[in-house]
Each structure stands twice: as C-alpha cells, then as structure tokens.
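*Asks:* Mind folding the following:
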Amino acid sequence: MSNIKQQFKLEGKVAIITGSSKGIGKAIARGLAENGATVVISSRDQDACDTVVAEFETAGLKAIGIACHIGKEDQRQNLVKQTVTQLGGIDILVNNAAINPVFGPLEDAGEAIFDKIMEVNLKAPWMLSNRVLASMRERGGGSIINIASVEALTPGMGLGLYSTSKAALLMLTKNQAKEWGKHGIRSNAVCPGLIKTKFSAALWQNEKILQKIEKTLPSGRMGMPEEMEGLVCLLASDAGAYMTGGVYTADGGYMIAG
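*Replies:* Next up, the predicted model:
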C-alpha cells in the first residue's frame, strides 16, 4: 500500500459532479480537482458551467463543462456519453444536484410537487448511476457518492417530502454498494447539515431560525460548502478503499444536538 498522501491523490481519475456550478457541488468539484482529478462541471445552464471551468482552469485545475438537467433522461445520457467521449471514461460520480421547491406541511404539497422532488432527488441519481456503471466496470471500479442530508436521518419541520426523498437515497446507496461491489464499485452517502448555500438560504437568512439552530449545535455555527470537500475526497480516493455502503454526516453535531 502506498503512503497516505499518495492514497488521496486522484491523478488520472475522471469525476462527474452534478449541480456543480455553485454551492456544495462546486466546492466538492474544486476539492477533487485540487487532488488531481479531471472534473466535469454540470448544471442546467451551460454558461454557468463554463464560468466555473474558466475559474478552475485559471487556478491550474483540469475541468470541462457539460450542461445537464438531471431530471431529463436524454440529458443524463448525453452527460455520460460526452464525458466518455472527451475524457475516456468515468471513475467518480457525485450525485449532488437536488431540489426542494416547497417548505411547509406534508398535506399542503400537491402531487406534482411530490413527483418533481422524487424525479430529481431520487430517480435521477439512480438512473445516472446506472448510466456510469458500464464505464466504471470497464475501468475496474469506481466511487459513487450520493449527497443526501441530515434530513434523511431525522425529520425536521416543513421539509417532509425532501426528507423522504433523501432517506430513500440512503437505501439506494446501500443497494448500489451491495450489488456493485463485485465490480470494484463503492457507493457511499454524505449527509450535510445546515450549510451556507443559496439552496438553504430560507433557513440561514432568517436570523431567528439561524440563531435557534446555531444555539443547539455543538459546533455553534452553520457549515460552509468547502467543509464538505474533505469527506468526499476521502470517499472518492484509495484512502477510502474499504468504505462502502456507509452513511456519513458532516453536520457540526446536528445529529447529537439536544
């Protein structure tokens, strides 16, 4: 076994990160690229992808941008096909893109909202993972990292359908790990707590809610997107070679807060 610094290195690896034009996805993409991977920046807007790619290239990092609405099958197919064509294959998939269009009681959400949440937060990671399977098998293995949420582990208020979609994502992760281990493919889930992103702005921009949350957290503060990088780099690399089917929190102690 090589030394620990070598094990974290990702030179020659290709990583797709969905929803990576901003927030947690962008931070994760940067972390993987800084460790040597060539990253595929992907979000619905090609211009937004290109902006991040230019920023990364200026920093000496390897990146390409491929727009993809992960809720659409033809675009998922194109993302995988283009990545394989341009970069030769796929070693790492980070299913990060997600939506939460509603905040409120379960009974107030319409059926269309339910379908939309499940389409993007659960069906898309399942389908996209299936799509990268062939390339990972060909390359002798790979790492799938599904970004879930502490909401998958304990119910909050007003996020019922989002929580349900993320809880299902954890079981998908475990099934991927169990079924695809024979191909050298590992699958793990990361559950961030409250992280300062546009996605969670409704929570942290409300001073009263933020103070209430931070008061209960052992860390005493919300997290930053960059604080998700280390865990994902571990799970993506040989340093995490024996880690599969796991669910890992990065939540400032939210899950133990009273």
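*Asks:* From now on I want contacts and neighbour counts done on CA atoms only, so please keep to that.
*Replies:* Fine.
*Asks:* so Gly104 touches Gly156, yeah?
*Replies:* No. With contact defined as CA atoms under 8 Å, Gly104 and Gly156 do not form a contacting pair (10.7 Å).
*Asks:* pretty sure Arg76 is touching His69, no?
*Replies:* Yes. Applying CA under 8 Å as the test, Arg76 and His69 come out as touching, 7.3 Å apart.
*Asks:* can you give me the strands for this protein?
*Replies:* Ranges of strands in the chain, per DSSP state E, are 14-18, 38-42, 63-65, 92-95, 142-147, 185-192, 247-250.
*Asks:* For Gly25, which of those strands is the nearest?
*Replies:* Evaluated with CA to CA, those place strand 14-18 nearest to Gly25, the distance being 6.4 Å.
*Asks:* Which one, of the strands of the chain, ends up nearest to Val120?
*Replies:* strand 92-95 (10.3 Å).
*Asks:* Which strands or helices does that closest one pack on?
*Replies:* For strand 92-95, the elements it packs on are strand 14-18, helix 124-138, strand 142-147, judged by 3 or more CA pairs under 8 Å, 6 or more residues apart in numbering; DSSP states H and E.
*Asks:* mind putting those in TSV, distance to Leu203 included?
*Replies:* Written out in TSV, the entries for the helices and strands packed on strand 92-95 read as follows (distance: least, CA to CA, whole Å):
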stretch	distance to Leu203
strand 14-18	23
helix 124-138	25
strand 142-147	19
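*Asks:* With mean neighbour count and distance to Gly245 added, can I get the ones you listed in CSV?
*Replies:* Formatted as CSV, the entries for these read as follows, by neighbours: other CA atoms under 10 Å; distance: least, CA to CA, whole Å:
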stretch, mean neighbour count, distance to Gly245
strand 14-18, 27, 19
helix 124-138, 19, 14
strand 142-147, 27, 10
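*Asks:* correct me, but Leu61 touches Asn35?
*Replies:* No. Assessed by CA under 8 Å, Leu61 is found out of contact with Asn35, at 9.3 Å.
*Asks:* Could you check the strands of the chain and tell me which one is nearest Thr51?
*Replies:* Ranking these by their distance to Thr51 (criterion: CA to CA) puts strand 63-65 first, at 8.8 Å.
*Asks:* how far away is the residue nearest to the spatial centre of the chain from Thr83?
*Replies:* Closest residue to the average C-alpha location of the chain: Asn96 at 2.7 Å, with CA atoms, centre = their mean. For Asn96, the distance to Thr83 under the criterion CA to CA, to the nearest Å works out to 17 Å.
*Asks:* quick one more, to check against the first:
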Amino acid sequence: MASLKRFEGKVAVVTASTQGIGFSIAERLGLEGASVVISSRRQKNVDEAAEALRKKGIEVLGLVCHVLNAEQRKNLIEKTVEKYGKIDVLVSNAAVNPSVSTILETKESVLDKLWEINVKAAILLLKDAAPHLKKGGSIVLISSIAGYQPDSGLAMYGVTKTALLGLTKALAAEMAPEIRVNCVAPGFVPTHFSDFLTSNESIVSASQANNKNGLLERTLLKRLGTTNDMAAATAFLASDDASYVTGETIIVSGGMQSRL
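*Replies:* The predicted structure follows:
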C-alpha cells in the first residue's frame, strides 16, 4: 500500500470518517497521497482522528458535520474548496441503524431518520459538492450487503442500503461522462457501529446466523471483513485504475451470499 500513490495531488472528502470503515478509507486515500477531509458529528472525534492521520504523514482537514445539518454540510464543502480549491473524490459513508424492529413495527420517526441519514443526506451532500467536483472525479457510496439480503433486525436499514444501489445507477447516468459514481457493499465488519449485531439478544436469538460463528459460516473465506478490506475496494473505485467503471457496486463480503 505504501508504494501506491494513486491520489497524489487529489482531494478526497469522506463523511463519517473518524472511526471504523470511514476512518480506514480516509487513511488509505491519504497514504496514497490524497489530501483528505474527514468529518464527524463530534469535535473531539474529529480532532483525535485528524491527529492520528497527521502522525502518519497525511495532509488532513477535520470538520464537524452532521449530514442532516444543511449548514454543516455546506460548511464541509466550502471549507474544503477554500483550503484545497477542488474536490476529486467524495465518499459518502454516513449511516445509522437506530432500530431492531421489524419493518411494520418500526416507528414513523425511526423510518424518517433511517431514510434521511442513509439516503437523503447523501443526495443533499452531492448537490452541494457537485459544482466543485473536478472532471474525472469519483463518487463512492457505501452501502451494505444488507441491501441485498436484509436480515431480521436489519430489515429497514437494509432497505435504505438497497436504495443506494439504485442511487448509484441513477447518479452514474446523470453525472456521466465527467464524474464516475460507484458503490461498495461491505459484508460484516466488526466495528463499533456493528457491535449491536452480535450483542443484541433479540437479534441473536431471532437469527443464530447473526452471532460470530454464524457470520463466519456464511462467508466462503471463513473470516470476517476488516475496515482495511473496505478501504482497499473504495480506493480502487475512486482511483484511475477504475477509470472505465461507473454505476457498479462491489460486494466485499468474503463470498457471503448477496446478489438479488
């Protein structure tokens, strides 16, 4: 990885990027030469993540951004352009799963939150960023294997991630030929975000496939994914190595069943 410098001179914005998959994506792009802009809802998290990246020699700008906050979204883009003059890569990674209910038992307020953060906010962020994306730029949306096979306890979350698969196709057509739009659908990756899958008793009891051993058995490679696995796939799609790839989703799941 250290020898790859596919993003020299490029600027990459990654949302929800102070921990987990988002942080690893920002780190990978930065180690390959990009100036990275990271964001999170909390200043403390932003400061700590930015410092960790700087210690690795990465040029980084850290900003607070709750993706549902229009002013903060606008600030994220404006501050990026103010400092770096452009945007070459945008990775939309922000997501929530505030419910373990079945779809028909999910409260309306939770349905709204899932839709607004997981889908709507990505569209609004792209509306803000589009005028500043350089020709030849790349957008990567982070979906989930749950978009193909929603599990119990993940059903409505999975539906919003399915929406991102369609959004990828639609945006790729709309933004071609100047901008490429692709998607990464991670399998199960142990992170703080996914802890609830193996710790929530109602999910595990409802589907033994959601405990660690069950998840391992569902993969052909017999291991869980890592944040670095997801970062590598994202870096490929964002780079010129994927210059003839747009409108596609790469599933990074160790062979876990996925396709619709």
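*Asks:* quick one on the thing from earlier: which residue in the second structure aligns with the residue nearest to the centre of the first structure?
*Replies:* Aligned against the second structure by TM-score structural alignment, Asn96 of the first structure finds its counterpart in Asn93.
*Asks:* list the contacts for its match?
*Replies:* For Asn93 of the second structure, the residues meeting the contact criterion (CA atoms under 8 Å, 6 or more residues apart in numbering) are 14-17, 22, 141-143.
*Asks:* From the residues you listed, pick the one nearest Leu221 of the second structure.
*Replies:* If you rank these by distance to Leu221 of the second structure using CA to CA, Ser143 comes first, at 20.9 Å.
*Asks:* The closest residue to the closest one other than its chain neighbours: how many residues sit nearby?
*Replies:* In space, and not counting its chain neighbours, Ser143 of the second structure is closest to Ala185: 4.6 Å by CA to CA, 6 or more residues apart in numbering. By other CA atoms under 10 Å, the residues close to Ala185 of the second structure number 26.
*Asks:* same deal with the one 4 residues further on?
*Replies:* A count of nearby residues for Val189 of the second structure, using other CA under 10 Å, gives 21.
*Asks:* and if you look at Arg6 of the second structure?
*Replies:* Applying other CA under 10 Å, we find 19 residues neighbouring Arg6 of the second structure.
*Asks:* Show me what it lines up with in the first structure.
*Replies:* Arg6 of the second structure maps onto Lys9 in the first structure when the alignment is built from TM-score structural alignment.
*Asks:* What does Ile113 of the first structure correspond to in the second structure?
*Replies:* In the second structure, Ile113 of the first structure lines up with Val110, judged by TM-score structural alignment.
*Asks:* what's the answer for Gly19 of the first structure, then?
*Replies:* For Gly19 of the first structure, the aligned position in the second structure is Ala16, judged by TM-score structural alignment.
*Asks:* That match against Asn45, yeah?
*Replies:* No. At 10.2 Å, Ala16 of the second structure does not count as touching Asn45 under the criterion of CA under 8 Å.
*Asks:* These two: who's more crowded?
*Replies:* Shown here are Ala16 of the second structure and Asn45; by other CA under 10 Å, Ala16 has more neighbours (24 against 18).
*Asks:* so what's the more buried one up against?
*Replies:* Taking CA under 8 Å, 6+ apart as the criterion, Ala16 of the second structure is in contact with 22-23, 38-41, 92-95.
*Asks:* Just the closest of those to Gly166 of the second structure, please.
*Replies:* For these, the minimum distance to Gly166 of the second structure (CA to CA) is 14.7 Å, reached by Ser92.
*Asks:* Just the helices from the second structure, written as ranges.
*Replies:* Applying DSSP state H to the second structure gives helices spanning 20-31, 43-54, 70-84, 108-115, 121-129, 155-175, 195-199, 201-206, 212-217, 227-238.
*Asks:* Now tabulate these in a markdown table and tack on distance to Ile251 of the second structure.
*Replies:* Supplementary listing: the helices of the second structure in a markdown table, determined by distance: least, CA to CA, whole Å:
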| stretch | distance to Ile251 of the second structure |
| --- | --- |
| helix 20-31 | 14 |
| helix 43-54 | 27 |
| helix 70-84 | 28 |
| helix 108-115 | 22 |
| helix 121-129 | 20 |
| helix 155-175 | 11 |
| helix 195-199 | 19 |
| helix 201-206 | 23 |
| helix 212-217 | 16 |
| helix 227-238 | 9 |
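*Asks:* Of the ones you listed, which stretch is the most buried?
*Replies:* Ranked by average neighbour count under the criterion mean count of other CA atoms under 10 Å, the helices of the second structure are headed by helix 20-31 at a mean of 26.
*Asks:* mean deviation of that helix from the first structure?
*Replies:* After superposition onto the first structure, the mean distance of helix 20-31 of the second structure to its aligned counterpart is 0.4 Å, using mean CA distance after the TM-score superposition for the first structure.
*Asks:* hmm, who's touching that helix?
*Replies:* Helix 20-31 of the second structure is contacted from outside by 1-2, 5, 7, 12, 14-17, 36-38, 49, 53, 56-60, 93, 191-193, 227-228, 230-232, 234-235, using CA under 8 Å, 6+ apart.
*Asks:* one step back: dump the residue contacts of the residue nearest to Ser143 of the second structure.
*Replies:* With CA under 8 Å, 6+ apart, Ala185 of the second structure has these contacts: 142-145, 147, 249-253.
*Asks:* Against Glu151 of the first structure, how distant is whatever residue of the first structure lines up with it?
*Replies:* In the first structure, the residue paired with Ala185 of the second structure according to TM-score structural alignment is Cys191. Taking CA to CA as the measure, Cys191 of the first structure falls 8 Å from Glu151 of the first structure.
*Asks:* Kindly report the same for Ile99 of the first structure.
*Replies:* Here the distance between Ile99 of the first structure and Glu151 of the first structure works out to 13 Å (CA to CA).
*Asks:* Kindly state which residue of the second structure is aligned to Ala177 of the first structure.
*Replies:* With TM-score structural alignment as the criterion, the equivalent of Ala177 of the first structure in the second structure is Ala172.
*Asks:* Quickly note the distance from that match to Leu126 of the second structure.
*Replies:* Distance check for Ala172 of the second structure against Leu126 of the second structure: by CA to CA, it reads 12 Å.
*Asks:* Would you check that Gln208 of the second structure makes contact with Gly214?
*Replies:* Yes. Proximity of Gln208 of the second structure to Gly214 meets the contact threshold set by CA under 8 Å, at 6.2 Å.
*Asks:* okay but Asp50 of the first structure is in contact with Glu57, surely?
*Replies:* No. The pair formed by Asp50 of the first structure and Glu57 falls short of the contact definition of CA under 8 Å, at 10.4 Å.
*Asks:* Alright, calling it a day.
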